[in-house]
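> Dropping the sequence and predicted coords here.
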Amino acid sequence: MDRLTALQVFRRVAERGSFADAGRSLGLSPAAISKNIAELEAHVGARLIHRTTRRMALTEEGRLYLEHVTRALDALAEADTALCPIKAAPSGLLKVSAPMTVTLTRLSSAIPAFLERHPGLRLDLQLDDRRVDIVREGFDLAIRGSDRLEDSSLVARPLATMPHVLCAAPAYFARRGRPAVPADLNALDCVRFSLSGHADVWEFHQGGRTERVAVDARYSVSSSLAVRDALRAGFGVSLIPRPYVEDDLRTGRLQAALEDWRTVETTLYAVYPSRHYVAPKLRALLDFLVEAFEEQG
């Protein structure tokens, strides 16, 4: 028995005083109306309606039950109505976790326009490179970068892919030499991004061959912006997402090396708890993120 349908049938029969009229208004056959009433009576263990070939009437139990059923169905209708404004336009608070460097270099300048587009939204954006527990900490969404996203019950929507580049300042290469093969990195000063999934081993591929370099870094830091600052200062060499240093490579402030070798790529994902009944505020944010990263290529 579909209990909600049975309750709606019972209420409509009581209001119309006729199985046939109730059936016509609900688009159900007389047999379906009778079946729902019979199953409801079996469920509550009481006769709710006296019925003869000529007329029908509620029993005492039926009148009492109708009062409660009416209140319950009206409350459900009010609950649906209460959601209408939320369904109509994005509104409310969005709590979002995102890596600091990705946000500052590729996203933050577009956020004011996003909020202007949706005046009913409020955004609590927490910049943190740690991997937050989305559900336990109450986040609507997190942006995560990974070359291998772990299995999860969370929904992960790809946003962009960031290739990495090995680079350093021209002065550093002039002083210490430009690596010709990955093994040459063992003689250079490596700057290590400590939160990376490949912080301890840098991997390079060429023609079906793979070389791995264990990273023995004098300087480890949990910010890619700090890694970039060290490279700009001529301190050493690092493997860093190319978008973070694209301007430096274009102007010559930094130079790439080992470009004939392929290395890791980091995929950015929008991660959120469920794909069912995605709230308008979350849908608006997802659309914005996809648009923002597509515009940057």
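In hand now; what should we look at?

> use CA for all of it now, contacts and neighbours both
Noted.

> what secondary structure does residue 270 sit in?
strand (DSSP: H, G, I helix; E, B strand; the rest coil).

> Isn't it up against residue 160?
No - counting by Cα atoms under 8 Å, residue 160 is not a contact partner of residue 270; they are 9.8 Å apart.

> For those two, indicate the residue with more neighbours.
More neighbours surround residue 270 than the other of residue 270 and residue 160, with 23 against 19 (other Cα atoms under 10 Å).

> how far away is that one from residue 135?
14 Å (Cα to Cα, to the nearest Å).

> Mutual contacts of residue 270 and residue 160, please.
Here residue 270 and residue 160 have no joint contacts, going by Cα atoms under 8 Å, 6 or more residues apart in numbering.

> Included below, for side-by-side comparison, is a second structure:
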Amino acid sequence: MDTLLSLRVFCAVAELKSFTAAAERLGLSPAMASKHVMHLENRLGTRLLNRTSRHVSVTETGTLYFNQVWQMLDGLDEVEAAVSNVTVTPRGTLKLSVPVWIANTLIARMIAEYHLRYPEVCLDMDFSGRIVNLVDEGFDLALRATAPEKLDPGLIARPLTKIIFHLVGSPAYLARTGRPTKVADLNGHSLLLYSGMNANGSLTIDGPEGQETLKFQPVMRSENETMLHMAALEDMGLVFLPALMIQPDIAEGRLERVLPNTLSFSSTLYAVYPSRKYLSAKVRTFIDFISSQPGLCPAIENEQ
């Protein structure tokens, strides 16, 4: 039996959770698709899929196997296309790890446009906010806003754009506590704290008069920017959030920028992936598409 075809069948079944759907994609009968998976299981001496009359699920071993095999198959398709000068159509599941704040209308519009161009790609987006292990967990790509020194040196990181973060608060909160007119006025203000910041709420900045250390009063700490955003809208305190996330709130007066000429900072948004060797069509086209979007950078930079 053709082991390479068996690998393709297994990956299709694992992705679609269906022998029938996988067989239809590959032009096989469901019975033949089942035989191909059994061929692999016999060859490996382990079960890759759990099967019932209604459901197919991937075993723990099958998940580890799938995460390695699909990368090999994607690479093989790319090599064959390069040799034969044939364009590979992006297809399959593109598994992404993205920051929570990426979930907004602008990005959704971009994703929809990408889907129109490449309808055979299914986007599987993880918004957990944690730093995933791309290889071990089978992710194709991660979008991360961070400093270069915090990136894993074993991964490829392509810079996409600058993300601007502003300090904001609700009009009601600022009316209650007073609108700061200078950096020192921020001391003692309630802060909705992102988990990556100092837990005690201290922050050292380069102010008009040199370096200054501020001491906020933390009232909430979370890794979820959406929760911090909602808390700010409920008048709980000040918060640093990406401009991309808060543009509508500022435009409609739900949030106000605090000391806009002093308290903004930027971070680079990177596309991070395991290897540039044999980069699959779905990963390559997604990175190229996002990096070429004129709406992404201007929407951020115009807030400065």
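Received it, and whenever you're ready, just let me know what you need. In this text the structure is predicted, and so the values were computed from the model without any measurement.

> Superposing both, give me the TM-score.
Once superposed, the chains reach a TM-score of 0.65 (TM-score structural alignment, normalised by the length of structure 1), with 218 aligned residues with a Cα RMSD of 2.8 Å.

> Now do the helices in structure 2.
With DSSP state H, the ranges of helices along structure 2 come out as 3-16, 19-26, 30-44, 60-84, 105-117, 171-177, 225-233, 243-251, 281-291, 296-301.

> Distance to residue 195 of structure 2 and mean neighbour count added to these, as JSON lines?
Output for those, formatted as JSON lines (distance: least, Cα to Cα, whole Å; neighbours: other Cα atoms under 10 Å):
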{"stretch": "helix 3-16", "distance to residue 195 of structure 2": "34", "mean neighbour count": "20"}
{"stretch": "helix 19-26", "distance to residue 195 of structure 2": "42", "mean neighbour count": "18"}
{"stretch": "helix 30-44", "distance to residue 195 of structure 2": "43", "mean neighbour count": "17"}
{"stretch": "helix 60-84", "distance to residue 195 of structure 2": "30", "mean neighbour count": "16"}
{"stretch": "helix 105-117", "distance to residue 195 of structure 2": "24", "mean neighbour count": "14"}
{"stretch": "helix 171-177", "distance to residue 195 of structure 2": "22", "mean neighbour count": "15"}
{"stretch": "helix 225-233", "distance to residue 195 of structure 2": "10", "mean neighbour count": "19"}
{"stretch": "helix 243-251", "distance to residue 195 of structure 2": "18", "mean neighbour count": "18"}
{"stretch": "helix 281-291", "distance to residue 195 of structure 2": "27", "mean neighbour count": "18"}
{"stretch": "helix 296-301", "distance to residue 195 of structure 2": "23", "mean neighbour count": "16"}
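
> List just the one of these that sits closest to residue 259 of structure 2.
helix 171-177 (12.1 Å; Cα to Cα).

> who's in contact with the closest one?
Identification of contacts with helix 171-177 of structure 2 by Cα under 8 Å, 6+ apart yields 189, 235-237, 253-256.

> 10 Å - rerun?
If you take Cα atoms under 10 Å, 6 or more residues apart in numbering as the criterion, helix 171-177 of structure 2 is touched by 168, 170, 178-180, 189-190, 232-238, 253-258.

> Residue 244 of structure 1 reaches residue 164, doesn't it?
Yes - contact criterion Cα atoms under 10 Å: residue 244 of structure 1 and residue 164 qualify, at 9.4 Å.

> follow-up on the earlier one: indicate which one of the helices of structure 2 is closest to residue 199 of structure 2.
helix 225-233 (14.8 Å).

> Report the mean deviation for that closest one after fitting onto structure 1.
For helix 225-233 of structure 2, the mean distance to aligned residues of structure 1 following superposition is 1.6 Å (mean Cα distance after the TM-score superposition for structure 1).

> Any chance of a markdown table for the helices of structure 2, columns distance to residue 263 of structure 2?
Converted to a markdown table, those look like this (distance: least, Cα to Cα, whole Å):
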| stretch | distance to residue 263 of structure 2 |
| --- | --- |
| helix 3-16 | 45 |
| helix 19-26 | 53 |
| helix 30-44 | 57 |
| helix 60-84 | 43 |
| helix 105-117 | 24 |
| helix 171-177 | 16 |
| helix 225-233 | 17 |
| helix 243-251 | 13 |
| helix 281-291 | 27 |
| helix 296-301 | 15 |
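
> Of those helices, which is nearest residue 130 of structure 2?
The nearest among those, by Cα to Cα, is helix 225-233 at 12.2 Å.

> Give me the contact list for the closest one.
Residues external to helix 225-233 of structure 2 that are found in contact with it (Cα under 10 Å, 6+ apart): 99-103, 129, 168-173, 191-195, 220-222, 234, 236-242, 245-246, 249, 254-255.

> from those, which would you call buried?
Buried members of the contacts of helix 225-233 of structure 2, counted by 16 or more other Cα atoms under 10 Å: 99-102, 168-173, 191-194, 220-221, 236-242, 245-246, 249, 254-255.

> Next, check those against the strands and list the overlap.
Under the assignment DSSP state E, these contribute 168-169, 191-194, 220-221, 239-242 to strands.

> Read off where stretch 4-11 of structure 2 ends up in structure 1.
Aligned by TM-score structural alignment, stretch 4-11 of structure 2 falls on no residue of structure 1.

> And for stretch 133-143 of structure 2?
Under TM-score structural alignment, the match for stretch 133-143 of structure 2 is residues 133-143.

> gap between the two ends of that stretch?
Per Cα to Cα, stretch 133-143 of structure 1 runs 12 Å from first to last residue.

> Centroid-nearest residue for structure 2?
Central residue of structure 2 (Cα atoms, centre = their mean): residue 98, 1.4 Å from the mean position.
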